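Chemist: coordinates for the following, if possible.
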Amino acid sequence: MREIVFDTETTGLDPKTGDRMVEIGCVELVNRVPTGATWHGYFNPDRDMPAGAEAVHGLSAAFLADKPRFRDRVAELIDFIGDAPLVAHNAGFDFAFLNYELDLCGLEAVCLSRMVDTVGIAKRRHPGAKLSLDALCTRYGIDRSHRVKHGALLDAELLAQVYIELTGGRQIGLELAAHEAASNVVAIRPLAGIRREFRPPRPHAASAAELLRHRAFIQAMAEPLWAS
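Modeler: Next up is the predicted model:
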């Protein structure tokens, strides 16, 4: 099964009030295993970047000024995500911005039935625990030392690892590896030109003398379980 783990960075919290998506990162999984295929884009939002948002992701208006608009790369993005389920952390937020940008392009929204929210999965797996991406990385021993600020592709890559852990993906990966190893077993054949001496099979039945000694040993026991 193909799935896309994705994350977005934005100018704020609500597209309905004029906030825009400025970055998206996508990671492809097949059968809960990363394939190495990713898709990433920065976008010029045609507006300023609030200081609070820039403090989170470090993307300034000056940095984004020469980047393409979302509409310029939307066809690539749609082609990459295809019809796969889309996995995100607090997915309602990311879906709202993605669908807002698609609507501005006059394109059909991504159906919410494709949404997979890792916050919801984490709540069921770890009720009462901290559910941030950082907290889940710590819980599962995922290295996030290189995450100084939020970044869509980096966060999607970390989330992919978290999602695999939340859904038992390590066991899935081990099963796949075992199956692959079994399918790659090569039969060992005798080397050409080497003649092997035939040896008759060794007898495994007890001899009459061995049976007599065994019976004597049993009879010497107080309450033998094996007495017939």
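
Chemist: going forward, measure contacts between C-alpha atoms and count neighbours the same way
Modeler: Noted.

Chemist: can you classify I188 by secondary structure?
Modeler: With DSSP: H, G, I helix; E, B strand; the rest coil as the basis, I188 sits in coil.

Chemist: that's a helix at E165, yeah?
Modeler: Yes: judged by three-state DSSP, E165 forms part of a helix.

Chemist: count of residues packed around it?
Modeler: 18 (other Cα atoms under 10 Å).

Chemist: thought Y140 was touching it, still the case?
Modeler: Yes: counting by Cα atoms under 8 Å, E165 does reach Y140; the two are 7.1 Å apart.

Chemist: this structure: helices as residue ranges?
Modeler: Along the chain, the segments classed as helices by DSSP state H run 51-57, 61-64, 70-81, 91-104, 118-125, 133-139, 152-166, 169-183, 208-219.

Chemist: list the buried ones in the last one?
Modeler: Residues of helix 208-219 include none that count as buried (16 or more other Cα atoms under 10 Å).

Chemist: can you check the fourth one too?
Modeler: The neighbour-count criterion (16+ other Cα under 10 Å) identifies 91, 94-102 as the buried residues of helix 91-104.

Chemist: please render the residues you listed as JSON lines that adds distance to A37 to the earlier fields.
Modeler: Shown next, in JSON lines, are the buried residues of helix 91-104 (distance: Cα to Cα, whole Å):
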{"residue": "A91", "distance to A37": "21"}
{"residue": "D94", "distance to A37": "20"}
{"residue": "F95", "distance to A37": "21"}
{"residue": "A96", "distance to A37": "24"}
{"residue": "F97", "distance to A37": "23"}
{"residue": "L98", "distance to A37": "20"}
{"residue": "N99", "distance to A37": "23"}
{"residue": "Y100", "distance to A37": "25"}
{"residue": "E101", "distance to A37": "23"}
{"residue": "L102", "distance to A37": "23"}
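
Chemist: before we move on, the earlier item: so which of the helices of the chain is the most surrounded?
Modeler: helix 152-166 (a mean of 23; mean count of other Cα atoms under 10 Å).

Chemist: contacts for that one, please.
Modeler: 5-9, 23-27, 29, 32-34, 39-40, 88-89, 118, 121-122, 125, 133, 136-137, 140, 142, 144, 147, 169-170 (Cα atoms under 8 Å, 6 or more residues apart in numbering).

Chemist: tell me the buried residues within the residues you listed.
Modeler: Burial by neighbour count, 16+ other Cα under 10 Å: within these this picks out 5-9, 23-27, 29, 32-34, 39-40, 88-89, 118, 121-122, 133, 136-137, 142, 169.

Chemist: center of the protein, which residue is that?
Modeler: Closest to where the C-alpha atoms of the chain average out (Cα atoms, centre = their mean) is I164, at 3.4 Å.

Chemist: what separates it from R170, distance-wise?
Modeler: 7 Å (Cα to Cα, to the nearest Å).

Chemist: now the other sequence, so there's something to compare against:
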Amino acid sequence: MREIVLDTETTGFEPETGDRLVEIGAVELWNHVATGNTYHQYINPERSMPEEAFKVHGLGDEFLRDKPLFRDVADAFLEFIGDAKLVIHNAAFDMKFLNAELGWVRRPLIPMDRAIDTVAMARKKFPGSPASLDALCRRFGIDNSARTLHGALLDSEILAEVYLELIGGKQPDFALSQTVRSEGPDVAEDWRPMPRPTPLPPRITDMEKAAHAAFVEKLGDAALWKRG
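Modeler: I've put the predicted structure just below:
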């Protein structure tokens, strides 16, 4: 099962009033394990960066001026995410901006049901507790000391750790109930562990068996091995 943990940075809060994406970061998970495959892109928002946004992200007009426009990176972004589920903290915000940008360049929009919102997950699991990314890092003991400024790739990497904790810890079921990634049609996609058709040969030697029997005999009739 492929999932993409994703974060964006923007110039503000509302694309309808002219705010734009300035950064996208994403991390690939396969069966709840990070593969090391990532996507990271700065984007020229074609507008000035507000002072408040600059304080949060540290991305200024001069830095962003020579970065590609969203229309130049849209296809590569869509190719990276494919049809995977998108794990996003406060998904409605990021999806709003992604779909606004995709709509402006006439690319397919991303259905909202593809998003897994970790804010909603945290509020359901810990009712009444703070659900910010920093608060969840403190709860789960995740090191976020490098997060002095908001950065999309770093935040997505941290969010991936938070997400795995929210679903029960890394590899919560050792991927035995997940689809096995295959490269050919002959590999079963719903593999489950089964008993061995031929039991493994015992590894205990006759000498070890005899030594154990002698040890148990010395323990008397109250020994657990005799009562069992």
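
Chemist: TM-score for this pair?
Modeler: Aligned and superposed, the two chains score 0.77 in TM-score terms (TM-score structural alignment, normalised by the length of structure 1); 193 aligned residues with a Cα RMSD of 3.0 Å.

Chemist: any idea which of the helices of structure 1 gets closest to K16 of structure 1?
Modeler: helix 91-104 (8.3 Å; Cα to Cα).

Chemist: which other helices and strands contact that closest one?
Modeler: Judged by 3 or more Cα pairs under 8 Å, 6 or more residues apart in numbering; DSSP states H and E, the packing partners of helix 91-104 of structure 1 are strand 21-30, strand 115-117.

Chemist: the first one vs structure 2, mean deviation?
Modeler: Right, the one you point to is strand 21-30 of structure 1. Compared with structure 2 after the fit, strand 21-30 of structure 1 shows a mean deviation of 0.4 Å (mean Cα distance after the TM-score superposition for structure 1).

Chemist: TSV for the helices of structure 1, including distance to K16 of structure 1?
Modeler: Formatted as TSV, these follow (distance: least, Cα to Cα, whole Å):
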stretch	distance to K16 of structure 1
helix 51-57	16
helix 61-64	20
helix 70-81	17
helix 91-104	8
helix 118-125	23
helix 133-139	25
helix 152-166	21
helix 169-183	37
helix 208-219	88
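
Chemist: what's the closest of those to P201 of structure 1?
Modeler: Closest to P201 of structure 1 of the helices of structure 1 is helix 208-219 (Cα to Cα; 19.5 Å).

Chemist: and that closest one, what other elements does it pack with?
Modeler: Using 3+ Cα pairs under 8 Å, 6+ apart, no helix or strand is in contact with helix 208-219 of structure 1.

Chemist: now the helices and strands packed on helix 91-104 of structure 1 in JSON lines, with distance to A209 of structure 1?
Modeler: Shown next, in JSON lines, are those (distance: least, Cα to Cα, whole Å):
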{"stretch": "strand 21-30", "distance to A209 of structure 1": "64"}
{"stretch": "strand 115-117", "distance to A209 of structure 1": "72"}
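
Chemist: select, out of these, the one closest to G82 of structure 1.
Modeler: strand 21-30 (10.8 Å).

Chemist: how big is the angle separating that closest one from helix 91-104?
Modeler: 110 degrees (axes from the mean of the first three to the mean of the last three Cα atoms, to 10 degrees).

Chemist: can you report how many residues lie near P111 of structure 2?
Modeler: 9.

Chemist: meant to ask about G168 of structure 2
Modeler: What G168 of structure 2 shows, counting by other Cα under 10 Å, is a neighbour count of 10.

Chemist: give me the distance between it and K85 of structure 2.
Modeler: On the measure of Cα to Cα, G168 of structure 2 and K85 of structure 2 end up 18 Å apart.

Chemist: before we move on, what about D134 of structure 2?
Modeler: From D134 of structure 2 over to K85 of structure 2 (counting by Cα to Cα), the distance is 23 Å.

Chemist: likewise for H150 of structure 2?
Modeler: 23 Å.

Chemist: check P45 of structure 2 too.
Modeler: 26 Å.

Chemist: re the thing from before, and R199 of structure 1, which of the helices and strands packed on helix 91-104 of structure 1 is closest to it?
Modeler: strand 21-30 (50.9 Å).

Chemist: helices or strands next to the closest one in the packing?
Modeler: Looks like strand 21-30 of structure 1 contacts strand 2-10, strand 33-42, helix 91-104, helix 152-166 (3+ Cα pairs under 8 Å, 6+ apart).

Chemist: okay, those in TSV with distance to R69 of structure 1 next?
Modeler: Below are those laid out as TSV (distance: least, Cα to Cα, whole Å):
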stretch	distance to R69 of structure 1
strand 2-10	13
strand 33-42	8
helix 91-104	10
helix 152-166	17
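
Chemist: quick check: which of those is nearest to P50 of structure 1?
Modeler: strand 2-10 (10.0 Å).

Chemist: got the contact list for E108 of structure 1?
Modeler: 99, 102.

Chemist: so A84 of structure 2 sits right up against V5, yeah?
Modeler: No: applying Cα under 8 Å as the test, A84 of structure 2 and V5 come out as separate, 9.8 Å apart.

Chemist: do I have it right that A91 of structure 1 meets D117?
Modeler: Yes: judged on Cα under 8 Å, A91 of structure 1 makes contact with D117 at a distance of 5.0 Å.

Chemist: next up, the contacts around D117 of structure 2.
Modeler: 87-91.

Chemist: coming back round to it: so which of the helices of structure 1 is nearest F198 of structure 1?
Modeler: Nearest of the helices of structure 1 (Cα to Cα): helix 208-219, 27.8 Å.

Chemist: P130 of structure 2: what's it in contact with?
Modeler: P130 of structure 2 neighbours (Cα under 8 Å, 6+ apart): 123, 136.

Chemist: measure it to D117 of structure 2 for me?
Modeler: Distance from P130 of structure 2 to D117 of structure 2, by Cα to Cα: 15 Å.

Chemist: likewise for G168 of structure 2?
Modeler: Note on G168 of structure 2: its distance to D117 of structure 2, by Cα to Cα, is 16 Å.
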